[in-house]
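A.B. asks: need coordinates for the below:
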Amino acid sequence: MTSLKFSKMHGLGNDFMVIDGISQTFTPNNQQIAQWADRNFGIGFDQLLLVERAQTNGVDFRYRIFNADGSEVQQCGNGARCFVKFVSEQGLTDKQEIVVETASGIIKPRLNDNGLITVNMGKPRFAAAEVPFVLRGGETDGAVSYIVMNGIDSAEMSMVSMGNPHAVMLVADVATAPVADWGEALQYHERFPERVNVGFMQIVDKNHIKLRVFERGTGETLACGTGACAAVVSGVRLGVLAAGEEVLVELRGGELRISWAEGGDVLMTGAATTVFTGEVVF
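C.D. replies: A predicted model of the protein is given here:
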């Protein structure tokens, strides 16, 4: 039998099991992670976050993310905020700003004096190969939006990679948006070879949106940090959101503040909360 200490954390209701893989040994196992993720028979979470030693000079930590089905993914914005709070609380660092390597590149989260956490999420990418997204005849690579069919209906969507793939759709009202239908339909769609996170964005004004996100490997979550970034980036490119200004993103689990100007990095600020610590035996 093996015992493993962990923290249960959340970023606006997007919840995580966070494991220190530096002072203890943990080898990720898809089946084990899926069992722990079960909300009736396990710990219950959207993603598992694993803290590891950095593999690159000048970097503080390596950050790995596993969905509730056990699949490993490249990036998670809400998880990044929980990550920096976790390493601070666990005494793994005394820095306010850390440098973290992920499967999609380097991020630099910062613990602010007010307790909120700001993450420089890097530059968004729009090239089809980087999302990834399969282009069809006549479509322009890196276009602001594309028409996508779900087998029955069609919708205009913006494609953005924030280190993970996002498709963002404008809707009149997030309360009645077809989140489950479109989210499920696009998970194994031929145009998304690595599946996709699907965002449903309602514009309130140029500095305020409402957002729901269906996450690949998990389903709809209360909040999605990279989804909030992708939505604001898409809104700026579409000309419906203010470039270079802070945009309030209202999610079901709470609020994030995102800013982005063409050619620049995306900055995300929000809260991270530790719910409890525990130990699992397996």
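A.B. asks: CA atoms for contacts and neighbours, from now on please.
C.D. replies: Fine.
A.B. asks: isn't residue 97 up against residue 111?
C.D. replies: Yes - Residue 97 is within contact range of residue 111, at 6.3 Å (criterion: C-alpha atoms under 8 Å).
A.B. asks: ranges for the helices of the chain?
C.D. replies: 30-37, 77-89, 179-187, 225-238 (DSSP state H).
A.B. asks: give me the helices and strands touching the first one, please.
C.D. replies: This means helix 30-37. Judged by 3 or more C-alpha pairs under 8 Å, 6 or more residues apart in numbering; DSSP states H and E, helix 30-37 has no packing partners among the helices and strands.
A.B. asks: what's the neighbour count on residue 218?
C.D. replies: Taking other C-alpha atoms under 10 Å as the criterion, the count of residues near residue 218 is 17.
A.B. asks: kindly report the same for the one 10 residues further on.
C.D. replies: Counted with other C-alpha under 10 Å, the neighbours of residue 228 add up to 31.
A.B. asks: disregarding flanking residues, what is the spatial nearest neighbour of it?
C.D. replies: residue 249 (6.5 Å; C-alpha to C-alpha, 6 or more residues apart in numbering).
A.B. asks: name all residues that make contact with the one you found.
C.D. replies: Residue 249 is in contact with 208, 209, 210, 211, 228, 255, 256, 257, 258, counting by C-alpha atoms under 8 Å, 6 or more residues apart in numbering.
A.B. asks: buried subset of those as a ChimeraX selection?
C.D. replies: A single ChimeraX command suffices to select whichever of those are buried according to 16 or more other C-alpha atoms under 10 Å:
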select :208,209,210,211,228,255,256,257,258
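A.B. asks: narrow the contacts of residue 249 to those in strands?
C.D. replies: 208, 209, 210, 211, 255, 256, 257, 258 (DSSP state E).
A.B. asks: among the helices of the chain, which is nearest residue 162?
C.D. replies: When those are compared by C-alpha to C-alpha, helix 225-238 sits nearest residue 162, at 6.1 Å.
A.B. asks: just the buried residues of the closest one, please?
C.D. replies: 225-237.
A.B. asks: now the angle between helix 77-89 and it, please.
C.D. replies: Here helix 225-238 runs at an angle of 130 degrees relative to helix 77-89 (axes from the mean of the first three to the mean of the last three C-alpha atoms, to 10 degrees).
A.B. asks: and helix 225-238, what does it pack against?
C.D. replies: Counting contacts by 3+ C-alpha pairs under 8 Å, 6+ apart, helix 225-238 is packed against helix 77-89, strand 154-161, strand 165-170, strand 197-205, strand 208-215, strand 254-259, strand 267-270.
A.B. asks: sequence B follows; please return its structure for comparison with A:
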Amino acid sequence: MRRPFTKMHGLGNDFVLFDARAEPLPLTTQQVRSLSDRHTGIGCDQLFVLEPSDRADVFMRIWNSDGGEVQSCGNGARCVAAWLGGAPSIDTAGGLLHATATAGAASVDMGVPRFDWDAVPLAYAMDSARLPVAWGELEGPMALSIGNPHVVFFVPDTAAVPLETLGPEIETDALFPERVNVGVAQVTDAGLTLRVWERGAGLTRACGTGAVAAAVAGIRRGLVRSPVAVTLPGGTVEVAWAQGGGATLSGPATRVFDGEIDPDDFA
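C.D. replies: Predicted coordinates:
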């Protein structure tokens, strides 16, 4: 059975979106991997299936390109908001999000960041504000949850960090029972420059929750002030956050093309 889909991206962080509110679309891990493949499938960093929700306009199921289901995706939520239009509420496994779409862009309240070690989560109790651990040249990160787990390292030069090798090592460290997204951030006159190794997706051109995590970590350490411009390889987003409140992520959301495909061909 052929199903319509939409390809979208936020700063090059790209997604495939299926609308299953009227007709369910169960997908296996292998189907997600195959549909996400950039050579033999549609190609994306994350894949979404929109389903009915009892408490929001839509429930957003999220898979990384490796087939693993995850709780949250900031740029993805912005793209879903732009696809829906207006001011939709979006239910996710990581919490309820409220968004606003404008022409070619969207903002989403990503909720209140969590810093308790068991909320990140970490494998055992420690100070999440500056973890007493190191991997090569990277040390003393802040750990936090933006609906999904992150560690943020502040470095003099993000381009000099071999994130393609350190990223997977940190992602799968036993300290992080649910694996972790790894960000390296640099303070600049304009705000922050950021690169992210996403769990289950690898190096991406942008990461919405990663941008929020870096901005929040920078504000908590007194390195930057809200709102923070966060520049990733794919472009710049803005993050606004005040202590104790929700973090708002704003930036472009682009519809690339629409198509139809039979997911059973990718089983």
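A.B. asks: just to revisit the earlier point, so for residue 182 of structure 1, which of the helices and strands packed on helix 225-238 of structure 1 sits nearest?
C.D. replies: Closest among these, using C-alpha to C-alpha: strand 197-205, at 7.7 Å.
A.B. asks: what does the closest one contact?
C.D. replies: By C-alpha under 8 Å, 6+ apart, strand 197-205 of structure 1 touches 165-174, 177, 179, 182-183, 186, 209-216, 227, 231, 240-241.
A.B. asks: neighbours of residue 277 of structure 1, how many?
C.D. replies: The number of residues packed near residue 277 of structure 1 is 12, by other C-alpha under 10 Å.
A.B. asks: that one -> structure 2?
C.D. replies: Aligned against structure 2 by TM-score structural alignment, residue 277 of structure 1 finds its counterpart in residue 258.
A.B. asks: still on that earlier bit, would you turn the helices and strands packed on helix 225-238 of structure 1 into TSV with distance to residue 191 of structure 1?
C.D. replies: Shown next, in TSV, are those (distance: least, C-alpha to C-alpha, whole Å):
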stretch	distance to residue 191 of structure 1
helix 77-89	24
strand 154-161	11
strand 165-170	11
strand 197-205	13
strand 208-215	16
strand 254-259	28
strand 267-270	28
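A.B. asks: which of these sits closest to residue 128 of structure 1?
C.D. replies: strand 154-161 (8.0 Å).
A.B. asks: that closest one vs structure 2, mean deviation?
C.D. replies: Strand 154-161 of structure 1: mean distance to aligned residues in structure 2 after superposition is 1.2 Å, counting by mean C-alpha distance after the TM-score superposition for structure 1.
A.B. asks: quick one on the thing from earlier: closest to residue 50 of structure 1 out of the helices and strands packed on helix 225-238 of structure 1?
C.D. replies: helix 77-89 (8.7 Å).
A.B. asks: can you give the contact residues for that closest one?
C.D. replies: 7, 9-12, 14, 16, 18, 49, 51, 63, 93-95, 98, 109-111, 117-119, 121, 223-226, 270-274.
A.B. asks: in the stretch 1-150 of structure 1, which spans are strands?
C.D. replies: 3-11, 14-20, 47-53, 61-67, 72-73, 100-102, 105-111, 117-120, 146-149 (DSSP state E, counting those that start in this stretch).
A.B. asks: mean deviation of the fourth one from structure 2?
C.D. replies: By that I understand strand 61-67 of structure 1. Averaged out, strand 61-67 of structure 1 is 0.7 Å away (mean C-alpha distance after the TM-score superposition for structure 1).
A.B. asks: quick one: that strand to strand 105-111, angle?
C.D. replies: Using the same axes, to 10 degrees, the direction of strand 61-67 of structure 1 lies 100 degrees away from that of strand 105-111.
A.B. asks: okay, and strand 61-67 of structure 1 goes to which residues in structure 2?
C.D. replies: Counting by TM-score structural alignment, strand 61-67 of structure 1 sits on residues 58-64 of structure 2.
A.B. asks: contact partners of the matching stretch?
C.D. replies: 21, 32, 45-53, 69-73, 89-93, 200-201.
A.B. asks: give me the buried subset of these.
C.D. replies: 32, 45-52, 69-73, 89-92, 200-201.
A.B. asks: distance between stretch 154-162 of structure 2 and the chain's centre?
C.D. replies: Mean-position distance between stretch 154-162 of structure 2 and its chain equals 20 Å (C-alpha atoms, centre = their mean, to the nearest Å).
A.B. asks: cool, and stretch 146-165 of structure 2?
C.D. replies: Chain-centre distance of stretch 146-165 of structure 2: 14 Å, with C-alpha atoms, centre = their mean.
A.B. asks: near residue 89 of structure 1, how many other residues are there?
C.D. replies: By other C-alpha under 10 Å, 12 other residues sit near residue 89 of structure 1.
A.B. asks: next one: residue 41 of structure 1 from residue 34 of structure 1, what distance?
C.D. replies: Residue 41 of structure 1 is 10 Å from residue 34 of structure 1, where distance means C-alpha to C-alpha, to the nearest Å.
A.B. asks: swap in residue 242 of structure 1?
C.D. replies: Relative to residue 34 of structure 1, and taking C-alpha to C-alpha, residue 242 of structure 1 is found at 40 Å.
A.B. asks: for residue 71 of structure 1, same thing?
C.D. replies: In terms of C-alpha to C-alpha, residue 71 of structure 1 sits 9 Å off from residue 34 of structure 1.
A.B. asks: ok, the residue nearest the centre of structure 1 - contacts?
C.D. replies: With distances taken as C-alpha atoms, centre = their mean, residue 76 lies nearest the centre of structure 1, 3.2 Å away. Residue 76 of structure 1 makes contacts with 65, 224, 225, 226, as judged by C-alpha under 8 Å, 6+ apart.
A.B. asks: try 6 Å this time
C.D. replies: residue 226 (C-alpha atoms under 6 Å, 6 or more residues apart in numbering).
A.B. asks: alignment lookup: it to structure 2.
C.D. replies: Match for residue 76 of structure 1 (TM-score structural alignment): residue 73.
A.B. asks: coming back round to it: buried only: go through the contacts of strand 197-205 of structure 1 for me.
C.D. replies: Using 16+ other C-alpha under 10 Å as the burial test, the contacts of strand 197-205 of structure 1 include 165-171, 174, 177, 179, 182-183, 186, 209-216, 227, 231, 241 as buried.
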